[in-house]
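Colleague: Below is the structure, and that's it, no one-letter string:
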């Protein structure tokens, strides 16, 4: 604020600092009755705390592991013993959820997207998902590759050609005439609506919140870590936190199992083409899943850096290659005309698509249940797994970069990929190409399309390899995340736990497939929607919890002080000196300074950066040197013998 002569004495300023240091109080507010700051550091000056800088004992959370594990294994056993009974219960629950809670899924998708876009453009968007000045861990290409492969890779091959073709033949209610020009445009727009901004916003919410509390606040990579300010430390470490983590595991199990089931279905379709087998039986599906699970185990024991990263980079190249081949070997000119107009159609009909609900009649309700609600539930189910995974690879990026990158970059890639695959299938249908002049299931569309491309006889084998890699990558990523959730946030969970979750997930995928009768997709759909309900509510709570955290972030506190100080200084300076004044930092009377209205010693601001030892007891820490008072070495995780203090015990 503007300099005031009575306060412009350096000795006065130094006296204030000296007294404040001695008392351990806040100098800026001149209130010496406040408690000391942790480590004698004002909360606005804390650079952030990384997860790996904390002293923490990791162990298996027996309650989370037991409850989630028993429920999952019990479901697999139930499905193997009595699939008909599981089907009856699942269908009844599915009918109730879609009738009574479809609005919840639509509300969550809309609220999450617009909340994140608003957050990205506020001052909070500049806060890093890490310590001040920290650089991103991965290159942009590797980051995008892992986002794409772990997020929606399997869907590009399965639903990419099948979903737009379905909407072209049977348009959504109250839209266009079947197989018309308008239906062609809207088919792609509807597909983009399901796979675009809304889906990635859900991933961005979970990923951003987890990355923030882990790499900025020093907490574990758990879903429950997000809610410490909302639930309180006791409940977060107790019943409420464990319940959130169990919900996250169950949602991840069924959401990822659905993707694995889709991959197995389409690989099975490829097997029928290559081997000439007449149909895909449950035995064939079981063998396919078993073979892929062996690949998953090999990938899982190799770790994130060598396993998931290499597979993700390989798969993004293969996928782009397949899409490029379809583009150049297919109706290239048609695609060049249709793709841009389809994107514009999606943007133009964006709010109209969001407005469709049960109020539009029974046909719309049926369509929403079969498609839109299913997708929103699927993305909600995938959000713990994909969110925690992308949190691990997004350290060092700002919240704005993260939100906009996660929502826009993969969506843009999907617009191209789904546009090429879907529009090619639509064109072949319109041209009456062999196989497209009759009804066929979603798994058959891709291979029928490839069969109509010139010089592409070898493509089915390549596609099967790509699908297998997608299966392994998704299973690997999801199993690691579930391992993290069951070991209190350990970043490298034991391989045995990772393999356990992967095998259970493969079993659930098989059960979901055999519940679906002839199409097999019905079982996937119903169980995903049912298991996503609890986590849909958790998603809304994450928004509230994350914003509460950001309001007390050191950057937000500095911004608030700067805004107050400059506003007061400019008014004071112009009032006293007109155009001729400068701003200088000087002490003020209580309540008159930049932080006069902020209780900066409150636990909301200071509690989070109090360092503790492995037993949770406070211990001193020097933020400038990175040294612990008791000599603990973060590299070895031990205290040197010379630093260990002993206390003589009385005889």
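Modeller: Received the coordinates, thanks. Since the model is a prediction, treat every value here as computed from it, not as a measurement. Numbering: from 1, shown residues only.

Colleague: C-alpha from now on. contacts and neighbour counts both.
Modeller: Will do.

Colleague: And the helices in the stretch 451-600 of the chain?
Modeller: Taking DSSP state H, counting those that start in this stretch as the test, the helices found in the stretch 451-600 of the chain are 459-486, 495-514, 521-551, 554-577.

Colleague: Quick check: which of those helices is buried the most?
Modeller: helix 459-486 (a mean of 25; mean count of other C-alpha atoms under 10 Å).

Colleague: take the one below as the second:
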């Protein structure tokens, strides 16, 4: 592997050591990651809330400023992909499995099991459940992805730098980014990516298994989930092998079509008028309360603080751990767009679609719960299928949902293998298939090991641990980006 960089060998070794720890001492592994997670939640919860809120403010500043006119590439460059395909690709890579896994289960949990502040089962809990879900999957997530992706795309296409996280920090550290410091930054990015994607693969395997168990009575066991991971691994390696313009592009478009079909079916066959009203009112309240919710850390409310740790802080850490992968992929497919067009599309399109999705599935599930059908008693991976069982054409929708999870599984994983390949081959836009296959196997192995040593809890613990170091890199990337944008504007003015 002549093209593999030090980043590949160092990170691969760290991944092997982490996996070995999980295999040799699973209880100690779960205990260690759990203790570190608890410490991070306690000591850095405020930090995660602050960094995500500040990134949101920075995105607004850039969109409305003269920076927005700068093109990501040469002034003559134009987008490589159509707007539909572009949105499909970033959406499939950025959220994918999570939408299906949490579509009904998260709002239902906030309503019936443990609301943030309201009394379970009340109308107030109903409204709060949707608003908090919009919050977790909406503007904050995509502004964070947008800022990291913008930095990568700007330096990659406007400045001709390699497609590496370390390249974005050169305005601050200069040539030091070509040495050990740059290697450290890229290792952090790759390590966070591997464990971030492993979490999603774990959720996907669990939900496919849950659907097969609910529909066909298949055993819901670790070994069935391993078989699912094995099959999907082969499929996403084939897709990654075919390249960006074939497998990933076509599967991303397929994802969007399947997602829209399933969404429309639930919207029509569910409580349509209630869904539309709940979306309209609660999306409006979500936007209205965005600032106050963003900074709410509940320092004097132990119960609410526990809720924030389990939901919001976990989500913010999950998204941050996904940032190197998702943002680099978004950057890779966004050449030729202006900064304003780029940020507006990245933030608004997924936020609006995701909110409609959660309003549709969440309202339908909660409506059944209120009618006396206890969907909240099902495990999260089976909630969606239990809901479909109560609806017309439920079996067909369940099959579509399993197909959707499977295709999201493949696109998330093959996008990640593509990006991991880029990051570990000195920023090559066409990483070798050998590198992509090794990373594909590594991701699936990590997901399998984490599921074996503690189920999804071990996966979630590991994600929060992996995300913290990279969050500091994000801060430096934003500072570096503003410094570079100021220089770019000065150059543009001098040309005039």
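Modeller: Yep, that arrived. Quick caveat, the model's predicted, so the values are computed rather than measured.

Colleague: The aligned partner of residue 127 of structure 2 in structure 1 and residue 552 of structure 1: what is the separation?
Modeller: Per TM-score structural alignment, the equivalent position to residue 127 of structure 2 in structure 1 is residue 185. To residue 552 of structure 1, residue 185 of structure 1 is 47 Å away according to C-alpha to C-alpha, to the nearest Å.

Colleague: picking that back up, check the contact between the match of residue 127 of structure 2 and residue 337; I expect there is one.
Modeller: No: using C-alpha atoms under 8 Å as the test, residue 185 of structure 1 is too far from residue 337 to be in contact (10.8 Å).

Colleague: okay, those two: which has more neighbours?
Modeller: Comparing residue 185 of structure 1 with residue 337 by other C-alpha atoms under 10 Å, the one with more neighbours is residue 185, at 23 against 10.

Colleague: ok, the counterpart of residue 186 of structure 2 in structure 1 to residue 227 of structure 1 distance?
Modeller: The equivalent of residue 186 of structure 2 in structure 1 is residue 245 (alignment by TM-score structural alignment). Between residue 245 of structure 1 and residue 227 of structure 1 the distance is 11 Å, computed by C-alpha to C-alpha.

Colleague: count of neighbours near residue 361 of structure 1?
Modeller: Using other C-alpha under 10 Å, residue 361 of structure 1 is surrounded by 12 other residues.

Colleague: residue in structure 2 matching it?
Modeller: Looks like residue 361 of structure 1 aligns to residue 301 there (TM-score structural alignment).

Colleague: so who does residue 498 of structure 1 touch?
Modeller: 300, 479-480, 482-483 (C-alpha atoms under 8 Å, 6 or more residues apart in numbering).

Colleague: mind putting those residues in CSV, distance to residue 544 of structure 1 included?
Modeller: Converted to CSV, the contacts of residue 498 of structure 1 look like this (distance: C-alpha to C-alpha, whole Å):
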residue, distance to residue 544 of structure 1
300, 34
479, 28
480, 27
482, 24
483, 26
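
Colleague: what about the strands in structure 1?
Modeller: 621-622, 627-628 (DSSP state E).

Colleague: what stretch of structure 2 does the first one fall on?
Modeller: Just to be clear, that refers to strand 621-622 of structure 1. Going by TM-score structural alignment: strand 621-622 of structure 1 matches no residues.

Colleague: which strands and helices sit next to that strand?
Modeller: Applying 3 or more C-alpha pairs under 8 Å, 6 or more residues apart in numbering; DSSP states H and E, we find strand 621-622 of structure 1 packed against strand 627-628.

Colleague: In structure 1, what range does stretch 157-173 of structure 2 match?
Modeller: Against structure 1, stretch 157-173 of structure 2 falls on residues 215-231 (TM-score structural alignment).

Colleague: Would you work out how far apart the start and end of the matching stretch are?
Modeller: 20 Å.

Colleague: Can you find the partner of residue 450 of structure 1 in structure 2?
Modeller: Using TM-score structural alignment, residue 450 of structure 1 pairs with residue 388 in structure 2.

Colleague: Could I get the contacting residues of its match?
Modeller: 394-395, 397-398.

Colleague: Translate residue 420 of structure 2 into the numbering of structure 1.
Modeller: Looks like residue 420 of structure 2 aligns to residue 482 there (TM-score structural alignment).

Colleague: quick one: its match from residue 217 of structure 1, how far?
Modeller: Counting by C-alpha to C-alpha - residue 482 of structure 1 and residue 217 of structure 1 are separated by 22 Å.

Colleague: Please enumerate the helices of the stretch 101-250 of structure 1.
Modeller: Using DSSP H, counting those that start in this stretch, the helices of the stretch 101-250 of structure 1 run over residues 102-120, 140-169, 181-195, 197-215, 228-231, 233-236, 239-275.

Colleague: So which of those is nearest residue 510 of structure 1?
Modeller: helix 239-275 (6.7 Å; C-alpha to C-alpha).

Colleague: Identify each buried residue in the closest one, please.
Modeller: 240-271, 273 (16 or more other C-alpha atoms under 10 Å).

Colleague: which secondary structure elements does that helix contact?
Modeller: By 3+ C-alpha pairs under 8 Å, 6+ apart, helix 239-275 of structure 1 packs against helix 62-81, helix 140-169, helix 282-300, helix 372-393, helix 442-451, helix 459-486, helix 495-514, helix 521-551.
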